[in-house]
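# fold the stuff below for me.
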Amino acid sequence: MTEKNEQVPSVGDEKFETFKELLSNFVLSHQWSNAFCLLVDEVWWKRREAFEDVWLPYGEKHAELNGEPIVFVRSLDHMKDMSKMCPFVTFAFDWSTTHPSLKAGLRSKSVSRLRVLRLTDGDVDDEVCGWIAKAKHLKGLQALALSGGEITHEGCQLLAKSKHLSQLRLLDLSNNEIGDEGCKALAMSKSLGNLQEVRLSGCEVGLDGLKLLAESDLFSKVQSLDLGFNQLGSEGCHLLSSSKLTALQKLCLAENDLGEEALRELSNAADLKGLLSLDLSCNQIGKGLDVLLRSPFLGELKELYLDSCELGNDGCESFAEVSVLEKLCVLDLADNEIDDDGCRSLASAKSLSELRFLNISANDISSEGGSELVNAASWSQLEVLDLSNCDISSEGCVGIRTSHSLENLQVLDLFGNKNAEEEDMESDKRSLLHGLQIDSEYGGVEIFWS
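Have a look, this model is predicted:
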């Protein structure tokens, strides 16, 4: 922090307007936090009286009406300083598991206003889970991320039994070997009743573990479930189709050895009719897509992720022939062996009239196919089109960039095509960022971080 300096000119009303604007447009991000912390730090030191008489009451009232904003902090000391200046905020912290203060810090009262905790460096194990489970000052914690560690079912059991984690809404255990016994601990937990989002990607979840989750009363309230990279197959989809997971809005089944039979099971899942987002990436779906798209239970779907699913042009024709996806806003078809004929089929799909984001990168698309997409008559809402790493010529890139058919298009990504210009490198970055924003906006589930 800067040292107090009485000679510094007073801060004007413009700063206060910025303060109000930041509070009114809160997003959980490092960028927002940095702007907020710098502003508060400056005014608190330079104009303390005005801050305490005007800024602080305004912040407290705003938090009371709209919820406490969450600020990313760098350390426990930073958290203490911000607590002193802005007692109306709560905190998010990326804490290294190798930091010597971790165990003691979790025991301290300083973490009582912590709402988001992510342990980094991949050294999270059952012992660390034990520290967290016993941390009585973490009672307000809403999101806990422990991905990529060495947690086993024993660590899961400790977390699931903790009476201090009852306010958790998001639990990320991705890429830990918790197995079916870990799933059992979560499914039978009497302490984690407020969970809304659970991430178990790459956790060695088997059919026995999935059955326990699918029949769990606790998981019947979960809105977002990530089961990617667990090889659950068609039997897993059968369990999901007749489960208690009726509150699900977002489901990830990426790389789960799903084929046509698995998609047939999902297409008959009446209990999943509330799904807003479905990720089936990296499965050899092929012609199974046609079965899924004819399901009467996908009418609310807003996001569909199908990258690397071996769909080919037949998959594009399936989109052109169905009418149940009228609310779809986000579609990912990257790396699916689609060529110009597939583009023509997609461009004629009237059911995709609400599409806002289309990723069709890494396909065999030439200038002709790209032109079909940017001139699609029914895609008036499209904002982001990713055609990167295709087979579009330099002249084709120019023609596509200068087309004005899609009047709402904000990001066009042509990076990686033949002779594409350097400016498309930045377009690629903007496309990815914009895509994340759309994912968050249309997913229907509050996501704490991407």
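
# please make it C-alpha for all contacts and neighbour counts, starting now.
Will do.

# what's the neighbour count on E14?
When neighbours are counted by other C-alpha atoms under 10 Å, E14 registers 9.

# please report the distance of it from H62.
Separation of E14 from H62 (C-alpha to C-alpha, to the nearest Å): 18 Å.

# same question for L22.
When L22 is compared with H62 (using C-alpha to C-alpha), they lie 11 Å apart.

# overlap in contacts, the two.
Common neighbours of L22 and H62 are not found (criterion: C-alpha atoms under 8 Å, 6 or more residues apart in numbering).

# from what I can see G312 touches G286, true?
Yes - assessed by C-alpha atoms under 8 Å, G312 is found in contact with G286 at 7.4 Å.

# got the buried residues for the longest helix out of those in the chain?
Secondary structure of the chain per DSSP state H: the longest helix is helix 423-442. For helix 423-442, a neighbour-count test (16 or more other C-alpha atoms under 10 Å) marks 424-425, 427-428, 430-432, 434-435, 438-440, 442 as buried.

# for the comparison step, fold the sequence that follows:
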Amino acid sequence: MGGICSRKREQEKRDNGVQGAVSGRYCKSGSSKWLAFAASFSLSALECPIGRGNCPSLLELCIYKIRKDIEKHSSFSTLPRDLSQQIFNYLASSHSLNEASLKAFQDCALEDIFLGEYPGVKDSWMNVISSQGPSLLSIDLSGSDVTDSGFCLLKNCLNLQALTYNYCDQISELGLNHISGLSNLKFLSLTKNNAVTAEGMRTFSRLVNLMKLDVERCSQIHGGFVHLKGLSKLESLNVRCCKCITDYDMKHISGLASLKELQVSCTNITDVGVSYLKGLNKLILLNLEGCRVTTACLDSMTAFLVLSHLNLSRCGISDDGCEKFSDLTKLESLNLDSCKIGDEGLTHFTGLVSLRRLELSDTEVQSHGLCHLSGLTELQSINLSFTSVTDSGLKRLSRLTSLKSLNLDARQISDSGLSYITGLTGLTHLDLFGARITDLGTISLQYFKNLRSLEICGGGLTDTGVNNIKGLISLRLLNLSQNLSLSDNSLKLISGLTALVSLNVSNSSITSEGLQFLKPLKNLRSLLLESCKVTALDIKDLKSTALPNLLNFRPDR
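Coordinates of the predicted model:
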């Protein structure tokens, strides 16, 4: 959100309305002896010269000294593992690690090596990495240039539990086969990897302890699911954006009784494919976004007795057949973004009393249909953007006092609509991006003292309106772009919102002279002032003198 002139809709949102995707990290704790020190470890502390402020811990002192003289150390293998691990983590996170300094970590028994998207990682690094041997538990080589010859060295790391190798195209099916002996592997992520073909998936059949498998955007895996049949411990499978996947592939995973999360969005699965999944009675999360399923697939879903997260965004869901929604009583999150469902379909939602998140953006829902949601007292988030809901419809939301997030990005929402929802004092996120809100409407916003995120970009605000929201001191994100009448005085009013992390006042009448008022916003990390009378040099000066945490700003040149 927060474009300058128009709102860009994301047609392929990742996990819109569905949480629980496979994590890119797996980490096993080190010994408690050193973790006591590690708990207080921070990069910022190590950047400060020794002797200033609070006394650093022994661990910090050790790492600071070693980092300072890193070129003098040829080996850390005699150090306690926890200490060498912290040194490695610091060098990697600060991009201070190179092939030469890496050699000092030969045989250090490191447990975790996270080098995802790290520049320069190649086969010559793998000798040191693999020398960690049985101690190595987790490794991320995403985006690296490691080939088959380097990848094969991982076979010596027999206790490896998590391997992330996303966006790599340097290995073949033969190279992938080298990890077949890693029987302790629990998490494997190979997003957009050309080596993962139907034949290459044969390797997975020997990873009997695998619990999470991510092969998102692997375009040649059709027919390979037959090799997953024996993975009885598999709990999470992600094959999003694999256009080659069809109903036939669903047959082969129908017996994976432990499966709890299945993400098959943007594939060629139809209602038939969903019917093959009826035996997955432990399924908690199902993501079918962009698939060729219709409302008929709900018949099969009644077998998913504990299903709590369902994403049907951009699917063929309509009012006809929606009565089956009433059987999905465990649902906590439901995404129907860009579906053909309307008020009639919502009549079957009255029993979904556990629902916490509901996405109805770009549907045919109108004001009357919202009356069927008034009993969903657990609802915490609802998206009504790009619907035909009007001000009068907002009256029906007044009973949903558990709401924390409300999206009303629609031109027919105006000031009077806000007056109906002033009782929703628990709101932390309010999106009025394209709504016709003027200074009058901002009077109602004063009731929302807990707001952390607010967007009003319909063009109707002046400095008077900003004065009405200056008391929302919990705000972290404020987007007031496209309000041309806002002047430097608005920045003066905003200066009291010291918790702000992101501020967008693009396409307004703000000038360079107004930037002085932003100096108190020490937490600001993003500042957008495009199409204003402000230059990149002005903002850079502000960053250097008053806003050291500012990372993203526009204009940037």
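
# counting contacts, what elements does the longest helix of structure 1 pack onto?
Helix 423-442 of structure 1 sits against strand 384-386, strand 411-413, with contacts defined as 3 or more C-alpha pairs under 8 Å, 6 or more residues apart in numbering; DSSP states H and E.

# so which of those strands is the most packed in?
A comparison of those by mean neighbour count, using mean count of other C-alpha atoms under 10 Å, puts strand 384-386 on top with a mean of 24.

# out of the helices and strands packed on helix 423-442 of structure 1, nearest to D125 of structure 1?
The closest of these to D125 of structure 1 is strand 384-386. By C-alpha to C-alpha, the value is 39.3 Å.

# what's the matching range in structure 2 for that closest one?
The aligned range for strand 384-386 of structure 1 in structure 2 is 477-479, by TM-score structural alignment.

# ok, average deviation of the matching stretch from structure 1?
Following superposition, stretch 477-479 of structure 2 is found to deviate from structure 1 by 1.2 Å on average (mean C-alpha distance after the TM-score superposition for structure 1).

# hmm, who's touching that stretch?
The contact list for stretch 477-479 of structure 2 (C-alpha under 8 Å, 6+ apart) reads 2, 452-457, 500-505.

# may I see those residues arranged in CSV, with distance to L427 of structure 2 as well?
Below are the contacts of stretch 477-479 of structure 2 laid out as CSV (distance: C-alpha to C-alpha, whole Å):
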residue, distance to L427 of structure 2
G2, 19
R452, 8
S453, 9
L454, 10
E455, 13
I456, 15
C457, 19
L500, 17
V501, 18
S502, 18
L503, 19
N504, 21
V505, 22
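
# neighbour-wise, which of those residues leads?
C457 (32 neighbours).

# I'd guessed that residue sits against F433; true?
Yes - if you go by C-alpha under 8 Å, C457 of structure 2 and F433 touch, sitting 4.7 Å apart.

# excluding its backbone neighbours, what's nearest L352 of structure 2?
In space, and not counting its chain neighbours, L352 of structure 2 is closest to T329: 5.1 Å by C-alpha to C-alpha, 6 or more residues apart in numbering.

# the one you found corresponds to which position in structure 1?
Counting by TM-score structural alignment, T329 of structure 2 lines up with S220 in structure 1.

# residues contacting that match?
Contacts of S220 of structure 1 (C-alpha under 8 Å, 6+ apart): A214, K244, L245, T246, A247, L248.

# could you look up the SS state of it?
Classification of S220 of structure 1 by DSSP: H, G, I helix; E, B strand; the rest coil places it in helix.

# any idea how far Q167 of structure 1 is from F88 of structure 1?
Counting by C-alpha to C-alpha, the gap from Q167 of structure 1 to F88 of structure 1 is 19 Å.

# out of those two, which sits in the busier spot?
F88 (22 against 19).

# hang on, that one is in a strand, isn't it?
No - under three-state DSSP, F88 of structure 1 sits outside any strand and is assigned coil.

# map E364 of structure 2 across to structure 1 for me.
By TM-score structural alignment, E364 of structure 2 lines up with D257 in structure 1.

# what's the longest helix in structure 2?
Looking across structure 2 with DSSP H, the single longest helix is helix 81-93.

# list the buried ones in the helix or strand following it?
Next helix or strand after helix 81-93 of structure 2 toward the C-terminus (DSSP states H and E): helix 99-102. Buried positions in helix 99-102 of structure 2, judged by neighbour count with 16+ other C-alpha under 10 Å: S101, L102.

# swap in stretch 219-236 of structure 1?
The neighbour-count check on stretch 219-236 of structure 1 (16+ other C-alpha under 10 Å) flags 219-234, 236 as buried.

# what about stretch 103-123 of structure 1, distance to the chain center?
22 Å (C-alpha atoms, centre = their mean, to the nearest Å).
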